[in-house]
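Student: Sequence and predicted structure are below.
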Amino acid sequence: MTSSVPRSRTSSVSRRSLLRVLGGGAAVGAAVGALAGCGVPAAYIEPGERAARDRSRRDRTLTFANWPLYIDTDDNDKTKRPSLDAFEKRTGIDVRYTEEINDNDEFFGKISPSLMNHQETGRDLIVISDWMCARFVRLGWVQEMDRARQPNVTKYLDPLLRSPHFDPGRKYTVPWQSGITGIAYNKRKVGREIKQVSDLWADDLKGRVTLLSGLDEAFALLLQGDGVDIRKWTADDFHRMCDKVEKMVNSHHIRRFTGNDYIKDLSSGDVLACQAYSGDVIQLQADDPDIEFVVPEEGAELWAESLMVPNLARHKQNAERLIDYYY
């Protein structure tokens, strides 16, 4: 969830408020898990209840929900997407493409009420991070794909990605992109190189730094910057880092916690340094060569995001065809 700490209401932020800001969607996830205990039908959807009558053959369209800056655009016209245009021309399928996913937890909160109540989401294809994909697969909220319709996926999918722990055999997901979560900054305005996480806390960057709102992403970077092996972190490590972040928030050094909207902050100059995704920065650099991306010396998180077809999607075959086209 994209949020900022409400300064007008308090001069300081509590541990509970901080965790709410960082992991806004966690409350939604917890609520989903608690439904069965409150007399509400369990959120899990059985395999036989996930498919709707597919309209792909007579309705040549599909709705594709993605993140900003996550598909190719024409150099001279950013509203044009050459690969999608080519797919539409080749197949006659009209793709309704939306850049509505700003944050994993925020998007989960947006569509989970429909999915848990066995209702259509209005989307045929979505892209979210693998750790969130695991939640969707576990809850039975996505449909198994028909690999007979996806010969390119079968042939070209990297063997190392064919059977992740959350989706053995890749029945429900197909990788879309992968990258690194690191630090982006405006080298000209900062006036020096940023090499370490600790460089974010320099006095002249006060109020010009943002972190990602995903608790796992923000704390992975910060814990590594504090010398912690994130494969073996402890409760003491976590609480120590909470104390540090609280201090940075209360002093207004951290401007806010963001989803993908850090892109606008960095482009406008409102923010000079931020936690960022490598793929976004590559696209930003095309318009502003002063923007740099760095993997901190302490290390960074490698991530992947995958395509899924949500339950009751009305154009599943069209979605499967688009996935195979990109492979």
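Tutor: On my side now, so go ahead.
Student: For the rest of this, base every contact and every neighbour count on C-alpha atoms.
Tutor: Will do.
Student: so who does the residue nearest to I126 when sequence neighbours are not counted touch?
Tutor: Excluding the flanking residues, the one nearest I126 by C-alpha to C-alpha, 6 or more residues apart in numbering is A65, at 4.9 Å. Residues near A65 by C-alpha atoms under 8 Å, 6 or more residues apart in numbering: Y97, T98, E99, E100, I101, R123, L125, I126, V127.
Student: At which residues are the helices of the stretch 51-200 of the chain located?
Tutor: Counting by DSSP state H, counting those that start in this stretch, one finds helices in the stretch 51-200 of the chain at the ranges 82-91, 104-116, 130-139, 151-156, 187-190.
Student: Taking helix 130-139 as reference, get the angle to the longest one.
Tutor: I take that to be helix 104-116. For helix 104-116 against helix 130-139, the angle by axes from the mean of the first three to the mean of the last three C-alpha atoms, to 10 degrees is 20 degrees.
Student: Once you drop chain neighbours, what's closest to N104?
Tutor: I128 (6.4 Å).
Student: show me what contacts the one you found?
Tutor: So I128 contacts N66, N104, E305, S306, L307 (C-alpha under 8 Å, 6+ apart).
Student: Between which two of these is the distance greatest?
Tutor: Across the contacts of I128, the longest distance by C-alpha to C-alpha is 13.3 Å; it joins N104 and L307.
Student: Hmm, A184 and D290 touching each other?
Tutor: No: if you go by C-alpha atoms under 8 Å, D290 and A184 don't touch, sitting 10.3 Å apart.
Student: Looking at those two, which is more packed in?
Tutor: A184 (25 against 14; other C-alpha atoms under 10 Å).
Student: try this one side by side with the last:
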Amino acid sequence: MKKRVCSIISAFIAVASVSFFSCKEENEVYLYNWTYYTPDEVLRDFEKEFNCTVKVDSYASNEEMYAKLRAGAKGYDIVVPSQDYCSIMIKQGMFRELDQSKMTNKSHINPLVFEKADYDPQMKYCVPYYLGAAGIAVNKTKVSTDYEKTWNIFADKQFAGHATMMDDMREVIGDALTTLGYSINTVNQNELKEASDYIIKNWKPNLVKFDAEGFGKSFASGDFWLCQGYAEVVFGEVPEDKWEETIDFFIPAEGGPSYLDSMCILKDAPHYDLANEFVNYIHRPEVYAKFLDAFHFPCFVNKDAAQYMTTKTMYEADQMSNCVLKEDLGEDLDKYNELWQEIRFTE
């Protein structure tokens, strides 16, 4: 799924291998999280307040995390999967229910997040960590301001030869489905085929390629003028003092695919009580603000954190209001795979 970008922040805690974990100490908690996703300041502050040690191991994809846990990795207390893997892992009994008596900061979480997280609407297992979505970045130094702020911007001929979309079938096909008025989670073959044909006919002629990783650097160098992708990839490559004059990043008003990463306590967590304290601690508004500030993330999940933020966000949180979480489609994902090959390789 999504990639984390190493260049957006440097002050992070080093990670340790699970093979070196010792689970005997009760004043320790073990966090298994995405790479470059946990500000060191937040960890150190928690350690001081609770007189404990937080140890961190990291992963680059949901698939990596899930495979390691299913293979029998032990010692972790908290893991941070995205919504589709939350759904899978709940069904497979991989989580322990949260201690609701300790979730005193639950009231700070945006009610819209609970509506979107229909796989666990009561927050029995999953506490939202961050809601994000891919959007559109336009290099303002290369084109006029006369462009359509919808996914159909990829049909605009002024970007021909300087545009890219992600090498991610759920994102690209999801944007086309949104444009056509269909659900991003549809498994209807006719709707999927219509979306595929729309991409091939209207968007692909303008694209240089499908690119999930290098588009940020190409945007910063001026080679790409129009990119679909995660804001942190683009903003992470452009000097901060050039953001205003260079980047117009937006998520179309009609919405599109989104992801929701959540903190979950594993069923065999060796430090259950402290893990609950950590999950709740993250949602103190002043603490959550430090997490957002570290990445210039918009404040959507924890609305009350906005008053404590000190940095300018990459885009406005409300732009994600109409976005829809990508669901686990099971075997129906093969329908997307087949059409994606057609999209990528049709001349």
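Tutor: Nice, I can see it. No experiment lies behind these values; they were computed from the predicted model shown.
Student: How alike are these chains, TM-score-wise?
Tutor: Between these two chains, after superposing, the TM-score reads 0.62 (TM-score structural alignment, normalised by the length of the first structure); 258 aligned residues with a C-alpha RMSD of 3.9 Å.
Student: Can you find the partner of the residue nearest to I126 of the first structure in the second structure?
Tutor: Under the alignment (TM-score structural alignment), A65 of the first structure pairs with N33 in the second structure.
Student: what does M116 of the first structure give?
Tutor: Aligned by TM-score structural alignment, M116 of the first structure pairs with R70 of the second structure.
Student: Just the buried subset of the contacts of A65 of the first structure, please.
Tutor: Listed as buried from those are I101, R123, L125, I126, V127; burial here means 16 or more other C-alpha atoms under 10 Å.
Student: The second one contacts A313, correct?
Tutor: If I follow you right, that is R123 of the first structure. Yes: because the distance of 6.3 Å satisfies C-alpha under 8 Å, R123 of the first structure is recorded as touching A313.
Student: residue contacts, the nearest residue in space to W340 of the second structure that is not next to it in sequence?
Tutor: Distances taken as C-alpha to C-alpha, 6+ apart put M169 closest to W340 of the second structure, at 5.9 Å, once the chain neighbours are dropped. Residues near M169 of the second structure by C-alpha under 8 Å, 6+ apart: Y336, N337, W340.
Student: Tell me the spacing between M169 of the second structure and S183 of the second structure.
Tutor: From M169 of the second structure across to S183 of the second structure, the span is 14 Å (C-alpha to C-alpha, to the nearest Å).
Student: mind listing the strands for the second structure?
Tutor: For the second structure, applying DSSP state E gives strands covering 28-34, 53-59, 78-79, 126-133, 135-139, 163-165, 207-210, 226-229, 247-250, 257-265, 324-325.
Student: re the thing from before, got the contacts of M169 of the second structure as a markdown table, with neighbour count and distance to M123 of the second structure columns?
Tutor: Output for the contacts of M169 of the second structure, formatted as a markdown table (neighbours: other C-alpha atoms under 10 Å; distance: C-alpha to C-alpha, whole Å):
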| residue | neighbour count | distance to M123 of the second structure |
| --- | --- | --- |
| Y336 | 20 | 30 |
| N337 | 13 | 32 |
| W340 | 19 | 34 |
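Student: ok, the residues you listed vs V208 of the second structure, which is closest?
Tutor: Minimum distance to V208 of the second structure across those is 16.5 Å, recorded for W340 (C-alpha to C-alpha).
Student: and that closest one, what pairs with it in the first structure?
Tutor: Taking TM-score structural alignment for the superposition, W340 of the second structure sits opposite a gap in the first structure.
Student: Need the counterpart of T91 of the first structure in the second structure.
Tutor: For T91 of the first structure, the aligned residue in the second structure is F50 (criterion: TM-score structural alignment).
Student: Contact partners for the corresponding residue of the second structure for S306 of the first structure?
Tutor: Counting by TM-score structural alignment, S306 of the first structure lines up with S262 in the second structure. By C-alpha under 8 Å, 6+ apart, S262 of the second structure lies in contact with V80, P81, S82, Q83, C86, C126, V127, P128, Y129, Y130.
Student: In TSV: those, plus distance to D273 of the second structure.
Tutor: TSV is the format used below for the contacts of S262 of the second structure (distance: C-alpha to C-alpha, whole Å):
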residue	distance to D273 of the second structure
V80	17
P81	20
S82	23
Q83	24
C86	21
C126	16
V127	15
P128	19
Y129	19
Y130	23
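Student: Select, from those residues, the two members most distant in space.
Tutor: Greatest spatial distance among the contacts of S262 of the second structure (C-alpha to C-alpha): C86 and Y130, at 13.5 Å.
Student: who has more neighbours, the two?
Tutor: Set side by side, C86 of the second structure and Y130 show more neighbours around C86, with 28 against 22, by other C-alpha under 10 Å.
Student: Can you spell out which helices and strands pack onto the biggest helix by length in the first structure?
Tutor: What stands out as the longest helix in the first structure, according to DSSP state H, is helix 235-250. With contacts taken as 3 or more C-alpha pairs under 8 Å, 6 or more residues apart in numbering; DSSP states H and E, helix 235-250 of the first structure sits against helix 15-22, helix 215-225, strand 254-258.
Student: Pretty sure D99 of the second structure sits against N276.
Tutor: Yes: using C-alpha under 8 Å, D99 of the second structure makes contact with N276 at a distance of 6.5 Å.
Student: neighbour-wise, which of the two wins?
Tutor: Counted by other C-alpha under 10 Å, D99 of the second structure and N276 do not tie: N276 has more neighbours, with 23 against 16.
Student: Tell me the counterpart of the more buried one in the first structure.
Tutor: That one, N276 of the second structure, aligns with E320 by TM-score structural alignment.
Student: what sits against that match?
Tutor: For E320 of the first structure, the contact set (C-alpha under 8 Å, 6+ apart) comprises M145, D146, R149, Q150.
Student: Ok, N337 of the second structure next?
Tutor: With the criterion set at C-alpha under 8 Å, 6+ apart, N337 of the second structure makes contact with M169.
Student: do you know how far it is from V324 of the second structure?
Tutor: Noted for N337 of the second structure: a distance of 20 Å to V324 of the second structure, by C-alpha to C-alpha.
Student: W243 of the second structure now?
Tutor: W243 of the second structure is 27 Å from V324 of the second structure, by C-alpha to C-alpha.
Student: Between these two, point out the one with more neighbours.
Tutor: Between W243 of the second structure and V324, V324 has the larger neighbour count (other C-alpha under 10 Å), namely 21 against 17.
Student: Switch the strands of the second structure over to TSV; also include distance to E41 of the second structure.
Tutor: As requested, those are exported to TSV (distance: least, C-alpha to C-alpha, whole Å):
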stretch	distance to E41 of the second structure
strand 28-34	15
strand 53-59	12
strand 78-79	18
strand 126-133	17
strand 135-139	29
strand 163-165	35
strand 207-210	36
strand 226-229	28
strand 247-250	28
strand 257-265	18
strand 324-325	30
